[in-house]
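Q: Dropping a prediction and its sequence here:
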Amino acid sequence: MGEEDFTGESKPFHSSPEQPTGISNLRQTIEFISSLIPLSHSVRVFAGKWQHIRNKLEELYSGLIAAENFDSGENPSLSGVVLSILATTSECYDLAKRCVDHSYSGKLLMQSDLDVIFAKFDNHVKKLTEIYKKGIWSNGYALVVSKPNLGASKEDMRFYIRDLLSRMKIGDLGMKKQALINLYDVVVEDEKYVKVIVDVGDVVHVLVGFLSSNEVGIQEESAKVVSVIAGFDSYKGILVAAGVIAPLVRVLDCGSEAGKVGAASCLMKLTENSDNAWCISAHGGVTALLRICGEDCKRDLVGFACGVLRNLVGVEEIKRFMVEESVVSTFIRLLRSNEEVILVNSIGFIQTISYGDELVREMVIREGGSRALLSVLEPKLSYSSKTREIAIRAIENLCFSSSTCVSILMSYGFVDQLLYYVRNGEVSMQELALKVAFRLCGTSEEAKKAMGDAGFMADLVKFLNAKSFEVREMAAEALSGMVMVPKNRKRFVQDDHNIALILQLLDPEEGNSGNNKFLISILMSLTNCTSGRKKIVSSSYAKNIEKLAEAEVSSDAKRLVKKLTANRFRSMLSGIWHS
């Protein structure tokens, strides 16, 4: 059997790699380890113990290769450790060969030997770390291990991450920061590295430790990496178990602007299901987030802070604390922001905290929330259509459950704004405005009158011919409600085209469908005025009502025919009586 290289191909091995004469101890040790690592993959027995040994070998390899340009002769401590590593590696090579050949005398003895080798390698790693912490390793001496190409093997990725881990552990500040930058680059480029990071011991703990660093650059870069890891549901628990929340909150309190952005982004991901809400609150995170939202911070930071608070609102006690800390006033001020990211997140928060809570909803309206949302609909302002859609939905959710709130909205000119988007909005905004207008029509008699005065009926009539059945039905139902108001009914009848179109659109084949139902309802209302009855009866399309009634599929059509004929009979009697 032969050992495997990093490509997975077999190659012959021998009891100890041959080295050319004159090679340095450091180079010999590096090559010895590089030969031993692939050989260890050929071992099929004691897999768990060999995995632990291999992890230590990778740590040693990355540490030694980065020190290769350093003259170890000038540092007796380093030279001594290298010789010890070389000796242990030679012992390990012999054990690996015996495991591959199954030439060991007994399993218990081999397990004991492997435990001893692991302990020796672990001790070498600790000694090497102590030496490097004294300052002999710096950017000037560290060789950079090349980043693996896309599609590289898992082993190559692990080796690269272990090299970065060594630099983060024992490099100088410049090297630590560069290692963090490289780490961020690979996790953003290829999400497979996130799993490798979690699998390789100590990386997560080192990153969490760096969040408390006094060096701004180290803190910022580690926050960015941690935020990427937090984006994976499988690893959120690992970060929390490593104690990430407390240092993240400290960064929110006193970190740099960039550090706060990374911390807030990470916390937003960690609180998506509210599991970690209490932990954040316990460390003072809610207060820190509220302070950020109340200050003049950058849009990304405020946006993420809004997102975290929105996630925390689901916990009633935390929500009450926010309300006591004047969160409503803070977010109504943010509703007036020119930054759309802040505006959209603020609208989301206001809706979430108000949902199902009448007291908070009234507070939002009382403190100017509806007025602030209406300003987003102002056509002269340069908000995107998407932002306006979010604002109009928020207005509907906040204000339509109360006739008082609807009256306040209309006094601010909401009906005219709504009509503007029904006529001029992009397709999605136009349909949304129509849906909101339909619902507004059902809120009160006052709303029906205001919509009639604004000229809504003419536009609703146009939607009766829309391709979408839902749009046609909403327009018909809204009109059926509006013409119940006498003033609107008179206005509607004045246009001969209106009645003719409704009669024309009655479809006998659809029977008592929703659309027919509301069209007939409109006609029923119109029979309450003389001119309306006359125009219905005299229209060439009046036969559509009779067809529906004769088909015995629409009871509404039968009632309409009966009402029309009864009114005609009463008119005849009236004429005879006065003759």
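A: All right, it came through fine.

Q: rest of the way, CA atoms for contacts and neighbours
A: OK.

Q: so what's the residue positioned nearest the centre of the chain up against?
A: The residue lying closest to the centre of the chain (C-alpha atoms, centre = their mean) is Lys269, at 7.6 Å. Residues near Lys269 by C-alpha atoms under 8 Å, 6 or more residues apart in numbering: 227, 230-231.

Q: Over to Phe349?
A: Each residue near Phe349 by C-alpha under 8 Å, 6+ apart is listed here: 306-307, 309-310, 331.

Q: Quick check: the residue nearest to Glu426 when sequence neighbours are not counted vs Leu440, distance?
A: Using C-alpha to C-alpha, 6 or more residues apart in numbering and skipping the chain neighbours, the partner closest in space to Glu426 is Ser385 (7.5 Å). Applying C-alpha to C-alpha, to the nearest Å, the value for Ser385 to Leu440 is 21 Å.

Q: The two: which has the busier surroundings?
A: Set Ser385 next to Leu440 and count neighbours by other C-alpha atoms under 10 Å: Leu440 wins out with 19 against 14.

Q: so the more buried one touches Phe400, yeah?
A: Yes - with contact defined as C-alpha atoms under 8 Å, Leu440 counts as touching Phe400 (7.1 Å).

Q: The residue nearest to Lys133 when sequence neighbours are not counted - how many residues pack around it?
A: Nearest residue to Lys133, sequence neighbours excluded (C-alpha to C-alpha, 6+ apart): Ile170, at 5.5 Å. Other residues near Ile170 come to 22 when the count uses other C-alpha under 10 Å.

Q: Wait, Ile170 touches Ile136, no?
A: No - with contact defined as C-alpha under 8 Å, Ile170 does not count as touching Ile136 (9.5 Å).

Q: ok, of the contacts of Phe349, which come out buried?
A: Listed as buried from these are 306-307, 309-310, 331; burial here means 16 or more other C-alpha atoms under 10 Å.

Q: take a look at this one as well, against the first:
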Amino acid sequence: MGEEGEAAGVHGQSLQEQSCRELATPNPTRKQAIESVSSLASLSRSIKVFAVKWQLIRSKLMEMSSALAVSDEGAELSGMVQETMVTVGECHGLAEKCMAGSYGGKLLMQSNLDMVLTKLHCHVKNLSGMCKAGFFPQGYAVVVSKPRFGARKEHMRFYVKDLLTRMNIEDDPEIKRQALASLHEVASEDEKFVKVVMEVGEIIHLLVSFLDSLEVEVQEEAARVLSVVAGFDSYRGVVIGAGIVGPLVRILECGSDAGKELSARCLMKLTTDPEIAWRVSAHGGVTALLRICSSSTDFTKAELICSACGVLRNLAGVLEIKRFMLEEGVISVLLRQASSKDETVQISSIEFLQDFVSGDDFLRRMVIEEGGLHALFRLLNPLSSSSSSSKALEVAFRAIEDLCFSSETGVKMLLNHGFAEVLVCFLRARESSVQELAFKAAFKLIRTSSSEDAKRALGDAGFMSEIVRFLDAKSRGVREMAAEALSSMVSIPKNRKRFAQDEQNMEFLMRLLETEVEPSARRKFLLSALMSLTSCGSGRKKIANSGCLKTIENLAENEVPDAKRLVRKLSTNKFRSMLSGIWHA
């Protein structure tokens, strides 16, 4: 269209504006204005052209509706309503032209839309200013009563819409904060409210926009609400589609500590999906999270650091992101946090570290080389760990198992650090739950180590005298583990001699065998232990002279292979006269 056409279009637009003024309802009420604005906002959703412009206009219309809803009737408001209705009529005419495709030229329509948008912004600003000047309805600060649990959906929807209205009020962050806090309260208490939130207008987009608010409290409350919504699998797609990832990462970078924690908590729920993990990484989230984990280890930031570790743990599920973390020094960061004064941070960082190196010998070696064992042993030091919970000790034991038990080099390093002595110390000095942790760690060490070094070291530390107590534990599984561990320990000559020299150990072992009348794993390992002990002179003699010998003979008569082998072993010339002819069978 040429310049003449453009000029004609402008002239036509001025005539339309005049027509709208003439057709405006005389002295329209606030209710009529709200209905007209809402109707136009709804109509704008059907417009396919100039989508960005109409989205901005729709946002301003919603703000205007909210401002009108909380304004008190009066002469000043009446004048503003008149002006508002003129602009709404003008905007309605533009909407119809866009829908019909009869707007003439694109440049002209863009210009007209910009002018309408400016007018709407002025109306919203004036209405908000009037509210701030004291034209709120009486008692406006009191939010509509919260529906009782199990209320009808219409009541819930009305309450959420009222909160939405308050959230849309410009220039009053306290009203927004109160509305957001109320929304978080109901969403946390009843998941039906979350469903209503998803159904009401563009509330999720509004919440996401609040994440970039300059008002810290508004930002934090919005993050708190979105964290609740993100906890529902069926709604995560909507939250992601609203563009939540970028604002959350920006909060991680420069928000308040509370905001960062809420952001990390929200991301922890979202990043279970690898695709979202990529988005977080693309926005610089990995670097921001590592920076948080590198910060102070004081108690005030414990929850923040734990939440950041949780997100990083999810992100590490993507191999390329895991490699980037490695380049950024994630191992040294986690080892530093493993020495934190806060136990929750210790546990969170060690669990993440264990997960990070799982199944990768190269990473295991890297952790050890960077001082991983020293960090873990500080937690296991009997002198300093007296106040550590069983959970913290369990995490430390598991991490050591993963790092060192799979290689002989790792086992030797553990033994050189005095790991055998630490285990025995815990077996002797701590409550039963911790004793069991130490016992299970020792059992795994014995079972996985292919060399005899660990068994010798445990024997020297006094492990066998402690393991006997577990042979008669309440748990069948623990009893069987103890019998298997003892059988393995006495396969070492030095340990056999040490065990056999203790009269009480041998007597207790014999009594246990007498009570084990039915086939079991414990009986099998007890017989195996006795078989090894026959290789020791004192052990062999004690077995042959014990009242348990008859039990062994009976088992041999019942065709128990281990018992028959034991009888044969005992039936040398020296003891032949003491035995029956069962060994000939």
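A: Thanks, I have it. All of these numbers come straight from a predicted model, not from anything done at the bench.

Q: Need the TM-score between these chains.
A: Scored against TM-score structural alignment, normalised by the length of the first structure, the superposed chains reach a TM-score of 0.78; 489 aligned residues with a C-alpha RMSD of 3.1 Å.

Q: so what corresponds to Gln504 of the second structure in the first structure?
A: Applying TM-score structural alignment, one finds that Gln504 of the second structure aligns to His497 in the first structure.

Q: can you give me the strands in the first structure?
A: 3-4, 10-11 (DSSP state E).

Q: Mind putting those strands into JSON lines with distance to Ser326 of the first structure?
A: Output for those, formatted as JSON lines (distance: least, C-alpha to C-alpha, whole Å):
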{"stretch": "strand 3-4", "distance to Ser326 of the first structure": "65"}
{"stretch": "strand 10-11", "distance to Ser326 of the first structure": "69"}
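
Q: Would you tell me which one of those is buried the most?
A: Burial of those is given as mean neighbour count (mean count of other C-alpha atoms under 10 Å); strand 3-4 ranks first at a mean of 22.

Q: Give me the range in the second structure that it lines up against.
A: So strand 3-4 of the first structure is aligned with nothing, judged by TM-score structural alignment.

Q: Likewise for stretch 449-465 of the first structure?
A: Counting by TM-score structural alignment, stretch 449-465 of the first structure sits on residues 456-472 of the second structure.

Q: residues of that stretch that come out buried?
A: Buried, per 16+ other C-alpha under 10 Å, within stretch 456-472 of the second structure: 456-459, 461-465, 467-468, 470-472.

Q: Out of those residues, list just those in helices.
A: Judged by DSSP state H, the subset of those located in helices is 456-459, 461, 463-465, 467-468, 470.

Q: which stretch among the strands of the first structure comes nearest His205 of the first structure?
A: strand 3-4 (31.7 Å; C-alpha to C-alpha).

Q: if we can go back for a sec, and which of the buried ones among the contacts of Phe349 of the first structure is nearest Gly285 of the first structure?
A: Using C-alpha to C-alpha, those come closest to Gly285 of the first structure at Leu309, 9.5 Å.

Q: any idea what that closest one aligns with in the second structure?
A: Using TM-score structural alignment as the criterion, Leu309 of the first structure maps onto Leu312 of the second structure.

Q: List the contacts of its match.
A: Here Leu312 of the second structure is in contact with 286, 289 (C-alpha under 8 Å, 6+ apart).

Q: ok, Cys399 of the first structure to Ile342 of the first structure distance?
A: The value you get for Cys399 of the first structure to Ile342 of the first structure, if C-alpha to C-alpha is used, is 22 Å.

Q: no, scratch that, I was asking about Gly48 of the first structure
A: Remark: distance between Gly48 of the first structure and Ile342 of the first structure (C-alpha to C-alpha) = 51 Å.

Q: Please verify my assumption that Cys309 of the second structure contacts Ser348.
A: Yes - when contacts are counted by C-alpha under 8 Å, Cys309 of the second structure is listed as touching Ser348 (6.7 Å).

Q: burial measure for the closest residue to Tyr93 of the first structure other than its chain neighbours, as a count.
A: Distance criterion C-alpha to C-alpha, 6+ apart; nearest residue to Tyr93 of the first structure, sequence neighbours excluded, is Leu36 at 6.2 Å. Applying other C-alpha under 10 Å, we find 26 other residues in the vicinity of Leu36 of the first structure.

Q: picking up where we left off before, check the alignment and tell me where the residue nearest to Glu426 of the first structure lands in the second structure.
A: When the second structure is aligned by TM-score structural alignment, the residue opposite Ser385 of the first structure is Ser390.

Q: go on, Arg366 of the first structure?
A: Alignment note (TM-score structural alignment): Arg366 of the first structure maps to Glu369 of the second structure.

Q: measure that match to Thr165 of the second structure for me?
A: 58 Å.

Q: So between these two, which is more surrounded?
A: For Glu369 of the second structure versus Thr165, the count of surrounding residues by other C-alpha under 10 Å is larger for Thr165: 21 against 10.

Q: dump the residue contacts of the more buried one.
A: Taking C-alpha under 8 Å, 6+ apart, one finds 63, 65-67, 69 in contact with Thr165 of the second structure.

Q: now Ser346 of the first structure
A: Applying C-alpha under 8 Å, 6+ apart, the residues contacting Ser346 of the first structure are 303, 306, 331-332, 334-335.

Q: That one matches what in the second structure?
A: Checking TM-score structural alignment: Ser346 of the first structure goes with Ser349.

Q: do the same with Ile37 of the first structure
A: Counting by TM-score structural alignment, Ile37 of the first structure has no partner.
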